[in-house]
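A.B. asks: no letters, just coordinates:
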């Protein structure tokens, strides 16, 4: 088969972020009509009732179609949940004849390098949160293998040092003649050959919500003269990939939508082409976003390709379409996101999720029984009309989870979760995190109604969390103080969210303001305060992530905002970390915003109260930086030099990234190995509850 080729080149060895956060999962037998059964003997309905949602999840797209004797793709749903931490155990269960949900809890390094475990039918292989890594190998699905789910894993680093490697067929996932396969929410990178190869008439395949990066031959479909394959490819982020993005040869029906193909400026890996419709392929390409790609969409004369609603920004070369294809809705239902929303959506939403693979069936049942739900609705249809009223109803020193379920609406109030009310979750119930908004407009200089003075910076918070084990999901916390209308006021710091607690988990939220948006603090100077923020947006302009907490912003978007007068100038972080503690880690994220180029610093050291004993720390790694970031991204504060504290980068990309220098320190690979997410969170695994 003809293939676009590039000249061979080498790339340096890579060491990647690996989060080792093992989760203990338990598995119990099931009771049916009072009779004890082995889990594999229980009915599908009984197993589904007992298992967590991620263990019973089913595919969408072509993998959901009833065909070839298989009604959809549900993997090992009907079998036991087992946890593996070794290659031997993974291979034992993956190759077994029985159905299994196999949870990978930790890093498994394949021996020999390049080994692809031969997966049997009726399997779900899922990473435990972000901890499931397969290093130096992958999975193979052979002829007739069906009903397989590969989900929430990081599969990486089988690269053998030769860019256009023709000797080492080391793929992350390869299938030859398989059907009904779902590949979802994985991080696939740096393999010797392909990240995904769908070969030899494999069909009824869905590939969704994956991050595919740092590879040459990324995603190939074909290796057959038959026009057989039906495949859906949606919500995948391709970045730092050269070719096959994907290359689709002789596919009967290829439906691609809401994908993000990004040629990242300033990296050594550049695209040669994007989506390729080859041979007898019939392709429908919808609402995808192409950023900087060369030859973003190409087709053979024999292929058909219908484009609808795609966005092309900074692309060059071939952009082709032609012929008639098919209507995907003939086969399955689906919903398109707006193409303009795709980059932000996929930067925060692709790859492994902390909420997948982290709770066993029996644990879920116990938590559900123990949890209390308090409903808030502004219109009076809930138990409470305000969020604070629901918090007030939480018993002091409550021993178990209390979920404050907040219906869509704008709640203009301040909220405080006091230290004697742990285990509280704020859960927005709308279809979007924008549907449920908690907002107020106090600033540091705002006078209190009782005349006792001003609020001060920490007191200005719209939401203040002082209780351990707090969680928030699917909502917005905002401070909409109007600086322009209050120029006479002294003290414009206006906090949206303040945390002063340990084990705070923010997932899928928006925290927005101007100056001092997100205060990540601890309950006291000698107390540990860990915060994990993921799949979220933080918006502001001056020191808008600040405090002394040990905090991780992972797979999130940091949005830079202009000042009240329309000017662009600001600072992202202002850590006030204690010596011998971890400060702020920004990882796998994106920094952007509608501001001028080279106007924002990544951070500066906040020695609160002039305390010279502090050792502020910010590390920004594996993150895409826009041109808004200054070429010297760190600066001094209040007479303290940033060079005396801990500020560094590692393997950032984008037009705002830069080479290492005395004014722009980069971590070495060895140093980076000690500055990973697990080093920040230590013995805590954030788990949704």
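C.D. replies: That came in fine, so what should we check first? Being a predicted model, the structure only gives us computed values, none of them experimental.

A.B. asks: please make it C-alpha for all contacts and neighbour counts, starting now.
C.D. replies: Fine.

A.B. asks: could you pull out the strands for the stretch 501-650 of the chain?
C.D. replies: 504-512, 518-521, 530-534, 537-540, 542-547, 550-554, 557-560, 570-575, 584-587, 590-593, 600-603, 617-621, 624-625, 646-650 (DSSP state E, counting those that start in this stretch).

A.B. asks: how about TSV for the ones you listed, with distance to residue 96 and mean neighbour count added?
C.D. replies: Shown next, in TSV, are the strands of the stretch 501-650 of the chain (distance: least, Cα to Cα, whole Å; neighbours: other Cα atoms under 10 Å):
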stretch	distance to residue 96	mean neighbour count
strand 504-512	36	25
strand 518-521	47	27
strand 530-534	35	26
strand 537-540	42	24
strand 542-547	49	27
strand 550-554	36	26
strand 557-560	41	24
strand 570-575	50	27
strand 584-587	37	26
strand 590-593	41	22
strand 600-603	50	25
strand 617-621	40	25
strand 624-625	41	22
strand 646-650	41	23
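
A.B. asks: could you dump those to JSON lines with distance to residue 324?
C.D. replies: Output for those, formatted as JSON lines (distance: least, Cα to Cα, whole Å):
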{"stretch": "strand 504-512", "distance to residue 324": "39"}
{"stretch": "strand 518-521", "distance to residue 324": "51"}
{"stretch": "strand 530-534", "distance to residue 324": "41"}
{"stretch": "strand 537-540", "distance to residue 324": "40"}
{"stretch": "strand 542-547", "distance to residue 324": "50"}
{"stretch": "strand 550-554", "distance to residue 324": "42"}
{"stretch": "strand 557-560", "distance to residue 324": "38"}
{"stretch": "strand 570-575", "distance to residue 324": "49"}
{"stretch": "strand 584-587", "distance to residue 324": "43"}
{"stretch": "strand 590-593", "distance to residue 324": "37"}
{"stretch": "strand 600-603", "distance to residue 324": "48"}
{"stretch": "strand 617-621", "distance to residue 324": "44"}
{"stretch": "strand 624-625", "distance to residue 324": "38"}
{"stretch": "strand 646-650", "distance to residue 324": "46"}
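
A.B. asks: then this one, side by side with the first:
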């Protein structure tokens, strides 16, 4: 392409707990900013009436809580939700309400976006329920859940609950929460994305107790998380591994809690946004709070307490915080009640950016019958030093049988593999996976460019042909490695163009997880096998590095919770374009979500994108949407531009809820999606019936 979340009644558990923790990043190094390393869950195919026996339930359906929710008390032995009941899949409000309010236990898989009617509706969940999203396809819009007095043994996991906001900040008239408890006990809230509600995101009220809130994302709200509102000192609550971001107050506010154990949370107030924190963790009344190994970034009054309350701080980190940071009194030893392990404080931001929120490994296998076991994957080992079966990646690809029916994993030991790699269309279900401790340890690199002579003398490479790694086979996966093109532009000024592709995909269901794709111009080409063929690409927990049109092509592409790094051009100048979509009409283009765009370049020098009408094809309808992403000052105030005579205004370019110094208000030159429009531009809308799942 040209330039283009009572007192002494507790008993310690005597058996090991089954703890719902996120999957570790597979042999991946820590990201500076990154991703929900989770992948998407497949929308279940059964109807709401379909059910499976509990004995056939997958692991996530039988998971039990950690923290205070795991403690045996009040006649309840830990928190395990609806695991003793049937598993049902719901896609409508009527079915969700039917099962959530039933007397018998259920595991309820939410496999669609369900809009509450009326707005603000809170379904009155009854005891012994697990409500779980199917990957990221389970979304509740415009309302939430209510757990009343005596309701117990409830798990709410892996859901996005969002957008009951009524346009009034600190809304006193609309008590529309994501999750509200009034006198409930034994509740586990885990791996949810809660945001943009009218009142609070989580309210734990009226002596609710034995609650664990873990691995959630709470964001974009006035009140994040309130606990208490009673004179009784009863509530026992564990709050760990939550990313609380861009919320003004109650982060959480903990009033008259007997034991509040907060650890490994990340509280973040992003500079340059309209939402300003008034305080972070607040110990009120007679609360005893133990606050350990949490990370506070940019927060005002990060830790505060009443004169009657207790906070014991251990191992916390404060970066760019201001105002009150308080501690005092004697708290408690949490290990008296349950076991837990602390993560290092310095690792918390990256850990939560990669692990909090919904995950594709949860809620994805609810079917009407037990699924047959998949064939075991074949593993082919590559090592430069000869310790593997193959010394090059391409040799391992060549050894994959044509039209293979099951997955083949090419396990590549650390090293730099200077070679061209092509996975042909007749070799689907291939995974190339680095085995090093970091994605930087295993590198596939070459240096062809458009115009580079072919070694056989048959002419020169074009842009697509320059790729270091070319993927033409469906259901391809790459993880924990770097794919690079190190073409030297400065030394090749004789070539008319400097397009040098690192990775070209021309296939459907391409899953890139924990990778670095690095180059300069035209780094990542996301193509399809033909103009009329669907090609979907999902990238997460990854980096893309480049300068000119370096994410481009006609594939339906999601870049989720990743880092897009801008770099200077060969001559040291700062100028470039992040995306150049060439989307066919009625198809989805490029979606960048929950990510960061940054780099060591000059301010206001990079466009977010421009329309590539490949070959001058006016029938194309290029699309880039950038949403819920942090933009550095490198992004121009007018972030879209024309290309080759085609106006970006005639195509589909938009933003939604971006933040950072490069974000801007809506204008004729900076289109912003409405909330209603944004509901149709979610990741699930891009991926359709495909659920990227690590294998």
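C.D. replies: All right, it came through fine. Nothing here was measured: the structure is a model prediction, and the numbers come from that model.

A.B. asks: TM-score for this pair?
C.D. replies: These two chains, once laid on top of each other, score a TM-score of 0.84 by TM-score structural alignment, normalised by the length of the first structure; 651 aligned residues with a Cα RMSD of 3.5 Å.

A.B. asks: follow-up on the earlier one: which one of the strands of the stretch 501-650 of the first structure lies nearest to residue 221 of the first structure?
C.D. replies: strand 624-625 (29.0 Å; Cα to Cα).

A.B. asks: so what's the gap between the closest one and the chain middle?
C.D. replies: From the chain centre to the centre of strand 624-625 of the first structure is a distance of 15 Å (Cα atoms, centre = their mean, to the nearest Å).

A.B. asks: once aligned, what mean separation remains between that strand and the second structure?
C.D. replies: Its match in the second structure and strand 624-625 of the first structure itself, once the structures are fitted together, sit a mean 2.0 Å apart by mean Cα distance after the TM-score superposition for the first structure.

A.B. asks: what stretch of the second structure does that strand fall on?
C.D. replies: Mapping strand 624-625 of the first structure onto the second structure (TM-score structural alignment) gives residues 630-631.

A.B. asks: picking that back up, between the strands of the stretch 501-650 of the first structure, which one is closest to residue 671 of the first structure.
C.D. replies: Using Cα to Cα, the nearest of the strands of the stretch 501-650 of the first structure to residue 671 of the first structure is strand 646-650, at 9.5 Å.

A.B. asks: and the helix or strand just after that closest one, what's buried?
C.D. replies: Where DSSP states H and E defines the elements, the next helix or strand beyond strand 646-650 of the first structure is helix 669-672. For helix 669-672 of the first structure, a neighbour-count test (16 or more other Cα atoms under 10 Å) marks residue 672 as buried.

A.B. asks: superposed on the second structure, where does helix 669-672 of the first structure end up, distance-wise?
C.D. replies: Mean for helix 669-672 of the first structure is 5.2 Å (mean Cα distance after the TM-score superposition for the first structure).

A.B. asks: which residue lines up with residue 277 of the first structure in the second structure?
C.D. replies: Checking TM-score structural alignment: residue 277 of the first structure goes with residue 283.

A.B. asks: likewise for residue 215 of the first structure?
C.D. replies: By TM-score structural alignment, residue 215 of the first structure lines up with residue 221.

A.B. asks: how close does that match sit to residue 171 of the second structure?
C.D. replies: Distance from residue 221 of the second structure to residue 171 of the second structure, counting by Cα to Cα, to the nearest Å: 10 Å.

A.B. asks: can you check residue 643 of the second structure too?
C.D. replies: For residue 643 of the second structure, the distance to residue 171 of the second structure - Cα to Cα - is 45 Å.

A.B. asks: again with residue 114 of the second structure
C.D. replies: 23 Å.

A.B. asks: which of those two has more neighbours?
C.D. replies: Set residue 114 of the second structure next to residue 171 and count neighbours by other Cα atoms under 10 Å: residue 114 wins out with 21 against 17.

A.B. asks: let me know the helix or strand that the nearest residue to that one once chain neighbours are set aside is in.
C.D. replies: With sequence-adjacent residues excluded and distances taken as Cα to Cα, 6 or more residues apart in numbering, residue 114 of the second structure is closest to residue 140, at 5.0 Å. Taking DSSP H and E as the definition, one finds residue 140 of the second structure inside strand 139-141.

A.B. asks: so residue 47 of the first structure versus residue 361 of the first structure, what's the distance?
C.D. replies: 9 Å.

A.B. asks: now residue 37 of the first structure
C.D. replies: For residue 37 of the first structure, the distance to residue 361 of the first structure - Cα to Cα - is 16 Å.

A.B. asks: between the two, which one's more packed in?
C.D. replies: For residue 37 of the first structure versus residue 361, the count of surrounding residues by other Cα under 10 Å is larger for residue 361: 21 against 14.

A.B. asks: so the more buried one makes contact with residue 52?
C.D. replies: Yes: using Cα atoms under 8 Å, residue 361 of the first structure makes contact with residue 52 at a distance of 5.2 Å.

A.B. asks: follow-up on the earlier one: what sits in contact with each of residue 221 and residue 171 of the second structure?
C.D. replies: 198, 199 (Cα atoms under 8 Å, 6 or more residues apart in numbering).

A.B. asks: can you give me the helices for the second structure?
C.D. replies: 93-100, 348-355, 393-399, 675-678, 683-687 (DSSP state H).

A.B. asks: quick one: closest of those helices to residue 303 of the second structure.
C.D. replies: Per Cα to Cα, nearest to residue 303 of the second structure of these: helix 348-355, 17.3 Å.

A.B. asks: how much does that closest one stray from the first structure?
C.D. replies: So helix 348-355 of the second structure averages 4.1 Å relative to the first structure (mean Cα distance after the TM-score superposition for the first structure).
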